[in-house]
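>>> Quick one, what's the 3D model for this:
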Amino acid sequence: MSQLRSAPRRNSSARKWRVMLLLALTAPLAACGGADRIVTSSVEPRDVRALHPIELTRGRVNLDVMAETRGGELDPRTRAQVRQFAGQYRANGSGDIAIALPQGGPGEAEARAALPGLRRALVAGGARGYVLVSTYPVANPSLASPIRFSYASVVAQIRSRCGQWPTDLASGSSVDGWENKPYWNFGCASQQMLAAQTADPRDLIGPAADTPADSHMRGRAIDAVRAGKDPGTDWLVQNSNIGGLGN
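Predicted structure coming up:
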């Protein structure tokens, strides 16, 4: 009788183990079902725009040139630089254009001789307004001293100084560098270059206004459609055989 009474208990225990085994097997599958809703906080949600934000401030745009005069005329390189600078001032600048000539050293006389040509280059570049001419002392006369142009404008910059490492990436004496966070210098150089290469810093806030449509091209396309022709443009490109050049 004792054997008959223990059989149901053994069957009940076996069923419990089977249920537990099934639950253990289905647990990973249940976790996969909600994989698209898993949220992790192991990586801090900060990018370069938060670490080193680009700021727009009122500042000055600068240009240093090494002017040379040849037969009373400004050298072509400097003339092209100043004309481009004048075009940038006309588009984004305000106030006066400042020209600082070196005072002292062997380049002082040549800088003053180049001043009339510099003024003409500014006018040729479209700059209009008053030009403020001043001087600055040369610290080392043995070095070449440039002529410095500047004007007031909106300037894009970041406050961070790139190349600084206030904390170690993986310190052996503490666990400060073991955190899974972006290091301090991450993205600093790319943000600095983006700020420096933006022609009009106001583009970082919002786009400029649309320019008027090309009425001639629009009319040509409409006339082609009315005539039953393809309104597209056929660009004829003639490729040359580089290996056959000079034969």
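>>> CA atoms for contacts and neighbours, from now on please.
Noted.
>>> any idea where the helices of the chain begin and end?
Secondary structure of the chain (DSSP state H): helices at 2-33, 48-51, 76-92, 108-124, 188-197, 215-226.
>>> Redo those helices as CSV? Include mean neighbour count and distance to Ala170.
Listed next are the helices of the chain as CSV, based on neighbours: other C-alpha atoms under 10 Å; distance: least, C-alpha to C-alpha, whole Å:
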stretch, mean neighbour count, distance to Ala170
helix 2-33, 10, 33
helix 48-51, 14, 19
helix 76-92, 19, 45
helix 108-124, 18, 53
helix 188-197, 17, 20
helix 215-226, 12, 61
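>>> any chance of these in JSON lines, plus distance to Pro146?
Output for those, formatted as JSON lines (distance: least, C-alpha to C-alpha, whole Å):
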{"stretch": "helix 2-33", "distance to Pro146": "67"}
{"stretch": "helix 48-51", "distance to Pro146": "35"}
{"stretch": "helix 76-92", "distance to Pro146": "11"}
{"stretch": "helix 108-124", "distance to Pro146": "8"}
{"stretch": "helix 188-197", "distance to Pro146": "21"}
{"stretch": "helix 215-226", "distance to Pro146": "47"}
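>>> which one of those lies closest to Thr69?
If you check each of these against Thr69 by C-alpha to C-alpha, helix 108-124 wins as the nearest, at 5.9 Å.
>>> Next, the second sequence, to be compared with the first:
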Amino acid sequence: MVLLTGLLVAGCQSQKQSNAELLASHDYRYQHPIVVSEAPETLDLPIGRNTRRLGGPVTDSIASFAMDSRRQGNGRVEILVPTGAANEAAVHAVTRDIRGALKQGGLSRSQISTRTYPSSDPSADAPIRLSYARMKATTGECGSWPKNIGGGITQNTNYQNFGCATQSNLAAMVENPSDLITPRSSTPGDQNRRAVVFEKYRKGETTASQYTEGVGAEVSE
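Got it, this is the predicted structure:
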């Protein structure tokens, strides 16, 4: 009897999950984590085979892309030029305009590099791609339904895809992905206001601001 009881206890203990495993099986933040890593930010420029100069709206977009690279990336932009495409002559003609627009966005000559990539279709007009590296927040793909979503109701557990869309939207909306890793430093307090509060405290006066009930916006009849 003692041996049988010991085997039952050992069997129960072997089936227990750790706290981390329990959280992973119930918390969508563990099932669909947001990963912060370096990834390329790109801008594709469609270039027609008869194009020889870039228009104002296009150069404005390129200059804005350059400013974003300084604010969000390392301030270095790479120009990827297609080779073997039908618009190869046009691509080489507008490359100088692209460099000029990037300089308008605040980049120096040393911060702009150029390399080529082969076109997959020689009869098509391949785009020029601008790229810079930046930190991005991403999640895995949503839409995984390996089990019936009603199968875990009796176990009080979430289905596999639960929370994936929320995590993906949060990763897409956050402006600075580093905020998901560590908070930003606090701004300094108002020294003038602090001095006023301390002076009132020394005098035994009320340190709070005066507020009169009923004073504020009025609705006209």
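>>> Can you calculate the TM-score here?
The TM-score (TM-score structural alignment, normalised by the length of structure 2) is 0.61; 166 aligned residues with a C-alpha RMSD of 3.3 Å.
>>> Map Val65 of structure 1 onto structure 2.
Residue pairing (TM-score structural alignment): Val65 of structure 1 is matched to Leu45 of structure 2.
>>> show me the contacts for that match.
By C-alpha atoms under 8 Å, 6 or more residues apart in numbering, Leu45 of structure 2 lies in contact with 127-130.
>>> Between those residues, which sits nearest Leu54 of structure 2?
Closest to Leu54 of structure 2, out of all of these and judged by C-alpha to C-alpha, is Ile128, at 12.2 Å.
>>> what residue of structure 1 takes the place of that closest one?
Per TM-score structural alignment, Ile128 of structure 2 is aligned with Ile147.
>>> Who are the contact partners of its match?
Contact partners of Ile147 of structure 1, counting by C-alpha under 8 Å, 6+ apart, are 64-67, 99-102, 111.
>>> Of those, which are reproduced in structure 2?
Mapped onto structure 2 and checked by both residues aligned by TM-score structural alignment, their matches' C-alpha atoms under 8 Å, those keep the contacts 64-67, 99-102, 111.
>>> would you list those residues in TSV and tack on distance to Gly187 of structure 1?
Listed next are those as TSV, based on distance: C-alpha to C-alpha, whole Å:
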residue	distance to Gly187 of structure 1
Asp64	28
Val65	31
Met66	33
Ala67	36
Ile99	35
Ala100	35
Leu101	37
Pro102	37
Ala111	40
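>>> Would you mind measuring from the match of Val65 of structure 1 to Ala124 of structure 2?
To Ala124 of structure 2, Leu45 of structure 2 is 14 Å away according to C-alpha to C-alpha, to the nearest Å.
>>> next one: Thr138 of structure 2
32 Å.
>>> Kindly report the same for Thr114 of structure 2.
Applying C-alpha to C-alpha to Thr114 of structure 2 and Ala124 of structure 2 gives a distance of 21 Å.
>>> can you check Arg71 of structure 2 too?
Distance from Arg71 of structure 2 to Ala124 of structure 2, by C-alpha to C-alpha: 34 Å.
>>> before we move on, the earlier item: please indicate which of the contacts of Ile147 of structure 1 are buried?
Buried residues within those, defined by neighbour count using 16 or more other C-alpha atoms under 10 Å: 64, 66-67, 99-102, 111.
>>> of the residues you listed, closest to Cys188 of structure 1?
Using C-alpha to C-alpha, the buried ones among the contacts of Ile147 of structure 1 come closest to Cys188 of structure 1 at Asp64, 25.3 Å.
>>> Now that closest one: closest residue in space that isn't a chain neighbour?
Closest residue to Asp64 of structure 1 apart from its sequence neighbours, by C-alpha to C-alpha, 6 or more residues apart in numbering: Arg148 at 4.6 Å.
>>> Any idea how many residues pack against that neighbour?
Arg148 of structure 1 has 18 neighbours, counted by other C-alpha atoms under 10 Å.
>>> My understanding was that it contacts Leu115; is that so?
No. The criterion here is C-alpha atoms under 8 Å, and Arg148 of structure 1 misses it with Leu115 at 11.6 Å.
>>> follow-up on the earlier one: so which of the helices of structure 1 gets nearest Trp165 of structure 1?
That would be, of those and by C-alpha to C-alpha, helix 188-197, which comes in at 11.4 Å.
>>> State the distance from Met151 of structure 2 to Ser25 of structure 2.
One correction, residue 151 of structure 2 is Gly, not Met. Using C-alpha to C-alpha, Gly151 of structure 2 is found at 14 Å from Ser25 of structure 2.
>>> In structure 2, what residue spans correspond to strands?
According to DSSP state E, structure 2 carries its strands in the segments 35-45, 77-83, 112-118, 128-138.
>>> May I see those strands organised as CSV, with distance to Pro188 of structure 2 added?
What follows is the strands of structure 2, written out as CSV (distance: least, C-alpha to C-alpha, whole Å):
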stretch, distance to Pro188 of structure 2
strand 35-45, 28
strand 77-83, 35
strand 112-118, 37
strand 128-138, 27
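>>> and Gly55 of structure 2, which of these is closest to it?
The nearest among the strands of structure 2, by C-alpha to C-alpha, is strand 35-45 at 11.7 Å.
>>> I'd like the distance from the alignment partner in structure 2 of Tyr130 of structure 1 to Glu175 of structure 2, if you could.
Matched by TM-score structural alignment, Tyr130 of structure 1 corresponds to Gln111 in structure 2. Separation of Gln111 of structure 2 from Glu175 of structure 2 (C-alpha to C-alpha) stands at 24 Å.
>>> Which one's more surrounded, Thr138 and Ala124 of structure 2?
Thr138 (20 against 14).
>>> quick one, what contacts the more buried one?
Listed by C-alpha under 8 Å, 6+ apart, the contact set of Thr138 of structure 2 reads 34-36, 168, 171-172.
>>> need those in CSV with distance to Gly55 of structure 2, can you?
Below are the contacts of Thr138 of structure 2 laid out as CSV (distance: C-alpha to C-alpha, whole Å):
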residue, distance to Gly55 of structure 2
Ile34, 39
Val35, 38
Val36, 36
Ser168, 36
Ala171, 34
Ala172, 30
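>>> Good, wrapping up.
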